[in-house]
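Participant: Predicted model and sequence follow; I will ask about them next.
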Amino acid sequence: MAKQATRAAYGEAIAELVQKNKNVVVLDADLAGSTKSGEAKKVCPERHFDMGIAEGNMMAVAAGLAASGKIAYASTFAVFATGRAYDQVRNSICYPNLNVKICATHAGITVGEDGASHQALEDIALMRAIPNMHVFQPCDGPEAKAIVKAVADIDGPCYVRLGRLAVESVNDPETYTYEYGKGVVMQKGEKVAIVATGMMVQEALEAAKALDFDPTVVNINTIKPIDADLIKELAKTHDAIVTVEEHNVIGGLGGAVAEVLASETDRCPQYMMGVQDTFGQSGTPAELLDHYGLNAKHIAQFVKDLCK
């Protein structure tokens, strides 16, 4: 299928939403061209607000709009949305449980040459630790578009993690439907369950082709609330679970899965693939995925070694 960045799918979805729902407003922090929130401005300029390079203020304004009955979508790079504006997200949005949808782009190491200062590798950990926050990470364009639209109907704060890099679509845009809080079994197999999120789903599916058996591959698009029932079932029916994420192994998908399994007695071992508690660096997305062991080649080798 065609390649599309999840941020581009966000632009398409938000442009459709502002035309369909008069309560939707869109805010950006001087990055509307990069986040693609500018697509909303093209069709409905009176409900798109560029707040300048002032992310904390943008979140506070989004909170005020939500308190006035609006559904506020706020966009900037993930590192700024969760770092620079953390206080406002926690205290102004999540504490009063307001209807703000933070759609943060350029997450993970595949931001590439922008380097460590712009590569958010701890954003999932920060967001899912805040009470009332829902956390999502779509794997491709069709799923991103569906999730961006779906969060408009969720009452309360939402964090949608989006990427810069164009990725192959594994879902059919004509038939895909998003189900809140439910993991998606992309491939049913045996022995090892590879549980991935975001673009790591594509890498996991590619890695599965290099193995001499068919592993189960699962897409976790909703990280909070996570599909605990599916995780528990995988733990009972497989010899091992391998989580794969473009995020620090501390506090992300791997941590969320481990929290589900911690009190389970009938379970298999879990292994975490991700960025190993370090900062990123400058390089092409392909170079960085290889360096941090997060491409299909490394995932396949990890599973092979595990099976030995």
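Facilitator: Great, that's in hand. This structure is a prediction, so every number in the text was calculated from the model and none was measured.

Participant: hey, let's count contacts and neighbours off CA atoms from now on
Facilitator: OK.

Participant: The most centrally placed residue in the chain: what's it in contact with?
Facilitator: To find the centre residue of the chain, average its C-alpha atoms and take the closest one (Cα atoms, centre = their mean): that gives residue 137, at 2.1 Å. By Cα atoms under 8 Å, 6 or more residues apart in numbering, residue 137 lies in contact with 144, 160-162, 197-198, 220-223.

Participant: out of the residues you listed, who's nearest residue 189?
Facilitator: Of all the contacts of residue 137, residue 220 has the smallest distance to residue 189: 16.6 Å, by Cα to Cα.

Participant: Pull up the gap between that closest one and residue 185, please.
Facilitator: According to Cα to Cα, to the nearest Å, residue 220 stands 9 Å off from residue 185.

Participant: For these two, indicate the residue with more neighbours.
Facilitator: Legend: neighbour count by other Cα atoms under 10 Å for residue 220 and residue 185, higher for residue 220 (27 against 16).

Participant: Do I have it right that the more buried one meets residue 195?
Facilitator: Yes. Taking Cα atoms under 8 Å as the contact criterion, residue 220 and residue 195 are neighbours in contact, 6.9 Å apart.

Participant: in the longest helix seen in the chain, what's buried?
Facilitator: Criterion DSSP state H: the longest helix present in the chain is helix 6-20. In terms of neighbour count (16 or more other Cα atoms under 10 Å), helix 6-20 has its buried residues at 6-18.

Participant: could those residues go into CSV alongside distance to residue 85?
Facilitator: As requested, these are arranged in CSV below (distance: Cα to Cα, whole Å):
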residue, distance to residue 85
6, 22
7, 20
8, 23
9, 24
10, 21
11, 22
12, 25
13, 24
14, 22
15, 25
16, 27
17, 25
18, 24
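
Participant: which among those residues gets closest to residue 304?
Facilitator: Comparing the buried residues of helix 6-20 against residue 304 with Cα to Cα places residue 6 closest, at 30.5 Å.

Participant: How about the closest one, nearest residue that isn't a chain neighbour?
Facilitator: residue 141 (4.8 Å; Cα to Cα, 6 or more residues apart in numbering).

Participant: just residue 251 next, same as before
Facilitator: Nearest in space to residue 251, with sequence neighbours left out and distances taken as Cα to Cα, 6+ apart, is residue 125 at 4.4 Å.

Participant: another one to put next to it:
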Amino acid sequence: MSQGKKIATRESYGRTLAELGKEHEDFLVLDADLAGSTKTAVFRKAFPERHINCGIAEQNMIGVAAGIAATGRVAFASSFAMFAAGRAYEQIRNSVGYPQLNVKIAATHGGISVGEDGATHQCNEDFALMRTIPGMVVMVPSDDVEAEAMVRAAYAHKGPVYMRFSRLATPVFNNPETYRFEIGKAITMREGKDVAIIAAGLPVASAMEAAEKLAAEGIEARVIDMHTIKPLNEEAVLRAAKEIGKIVTVEEHSVIGGLGSAVAEVLAEQCPAKLKRVGVYDRYTESGPAEALIHHYGLDGEGVYSAVKAFLA
């Protein structure tokens, strides 16, 4: 895959909020004293009266967001993934999920690409936590174009949504002129008959790079961008299982409870197929440069290529 411009999807989030603010007046944006990092400061500059800094009190922020949503408006609540999904889990479950309120939780700085912030901040469990909340939509964009479309879709969706955005700048490969996004509908980036690589978020670019290397060796890999982890596009998974029978999932998350688990559940119940999960294996990660950590955990193009080769062997 050609390497063009790179944009962190947290930048996409902040920019899109500001654009949406011009189009709709029925939503507010909340932050937990991290507006510069989550990029909600872009929205705050344009609409200061619709931005609330709740301070370093993420649990309270979710409660405030729930209160706003209970009045019929939409609330975007933003913080780092470790705090948004982890620290505020109970409030999300009981105050947002239980009444199915229109709160959109935007978590930045998730996964190992948080880099030097270290194991305490590299949240590799957020998808698993959010998947367990009934009615919660769980999504992660692969690039800037998808991130913008995702934020707009989240606003339009009625009910709670969890989105994770990256700190690391990642390649922009989707064409904004032709790209179409729909919650719960995976996108086939590349067709193939020998193996299916189902990826979400940052690893989608890695999967595309790996597919190019595999193609040079005569191995045709289907690449699926599973941007919505819940509700999962079961049809795309079952099609890959029936037509190919060999599936590799790739995620910047623990292999427990995230994309790999969701795919495994579908296969186990409906169409058994060979499966390899690539991600973080039941451990705490460590501090280091983001690119080095991605390589270390096999989530770059080279790592995905090697995992697929070993799987097929």
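Facilitator: Structure's in. What do you need? Since the structure is predicted, the reported quantities are computational estimates derived from the model, not experimental observations.

Participant: Could you tell me the TM-score of the two chains?
Facilitator: A TM-score of 0.98 describes the superposed chains when it is computed by TM-score structural alignment, normalised by the length of structure 1; 307 aligned residues with a Cα RMSD of 0.9 Å.

Participant: that older thread, please narrow the contacts of residue 137 of structure 1 to those residing in helices.
Facilitator: Assigned to helices by DSSP H, the following of these qualify: residue 144.

Participant: Structure 2: strands as residue ranges?
Facilitator: Remark: strands assigned in structure 2 by DSSP state E are 6-7, 27-31, 51-53, 74-80, 103-108, 137-139, 161-165, 170-171, 187-190, 195-200, 221-225, 228-230, 246-254, 274-280.

Participant: Following superposition onto structure 1, what is the mean distance for the fifth one?
Facilitator: When you say that, I think you mean strand 103-108 of structure 2. Compared with structure 1 after fitting, strand 103-108 of structure 2 has a mean deviation of 0.3 Å; criterion: mean Cα distance after the TM-score superposition for structure 1.

Participant: Would you mind listing which of the contacts of residue 137 of structure 1 are buried?
Facilitator: 144, 160-162, 197-198, 220-223.

Participant: Mind putting the residues you listed into a markdown table with distance to residue 175 of structure 1?
Facilitator: Conversion of these to a markdown table gives the following (distance: Cα to Cα, whole Å):
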| residue | distance to residue 175 of structure 1 |
| --- | --- |
| 144 | 14 |
| 160 | 22 |
| 161 | 23 |
| 162 | 21 |
| 197 | 20 |
| 198 | 19 |
| 220 | 19 |
| 221 | 17 |
| 222 | 19 |
| 223 | 23 |
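
Participant: How about the contacts made by residue 284 of structure 1?
Facilitator: The contact partners of residue 284 of structure 1, taken as Cα under 8 Å, 6+ apart, are 110, 112-113.

Participant: Same check on residue 292 of structure 1?
Facilitator: The contact partners of residue 292 of structure 1, by Cα under 8 Å, 6+ apart, come to 274-275.

Participant: Map it across to structure 2 for me.
Facilitator: Taking TM-score structural alignment, the alignment pairs residue 292 of structure 1 with residue 297 from structure 2.

Participant: Could you do residue 44 of structure 1 as well?
Facilitator: The alignment partner of residue 44 of structure 1 in structure 2, by TM-score structural alignment, is residue 47.

Participant: how far away is the spatially closest residue to its match that is not a sequence neighbour from residue 29 of structure 2?
Facilitator: Residue nearest to residue 47 of structure 2 in three dimensions, not counting chain neighbours: residue 21, with 7.4 Å by Cα to Cα, 6+ apart. Residue 21 of structure 2 sits 10 Å away from residue 29 of structure 2, going by Cα to Cα.

Participant: what does residue 262 of structure 2 give?
Facilitator: From residue 262 of structure 2 over to residue 29 of structure 2 (counting by Cα to Cα), the distance is 30 Å.

Participant: Looking at these two, which has the bigger crowd around it?
Facilitator: Between residue 262 of structure 2 and residue 29, counting by other Cα under 10 Å, residue 29 is the more crowded of the two (24 against 21).

Participant: Where do the helices of structure 1 begin and end?
Facilitator: For structure 1, helices defined by DSSP H occupy the ranges 6-20, 32-35, 38-43, 55-67, 78-79, 86-88, 123-128, 141-150, 200-209, 228-237, 253-261, 285-291, 296-307.

Participant: which residues does the nearest residue to residue 1 of structure 1 once chain neighbours are set aside contact?
Facilitator: Setting aside the residues directly before and after it, residue 1 of structure 1 is nearest to residue 169 in space (Cα to Cα, 6+ apart), at 5.5 Å. If a contact means Cα under 8 Å, 6+ apart, then residue 169 of structure 1 has 1-4, 140-142 as its contacts.

Participant: try 10 Å
Facilitator: 1-6, 139-143, 199, 202 (Cα atoms under 10 Å, 6 or more residues apart in numbering).

Participant: Only the buried subset of the contacts of residue 284 of structure 1, as a ChimeraX command please.
Facilitator: Here is the ChimeraX command that selects only those of the contacts of residue 284 of structure 1 that count as buried (16+ other Cα under 10 Å):
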select :110,112
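
Participant: Let's have the contacts of residue 284 of structure 1 in CSV, adding distance to residue 308 of structure 1.
Facilitator: Written out in CSV, the entries for the contacts of residue 284 of structure 1 read as follows (distance: Cα to Cα, whole Å):
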residue, distance to residue 308 of structure 1
110, 31
112, 34
113, 37
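
Participant: What is the burial count for residue 47 of structure 1?
Facilitator: Using other Cα under 10 Å, residue 47 of structure 1 is surrounded by 17 other residues.

Participant: Cheers, nothing more for now.
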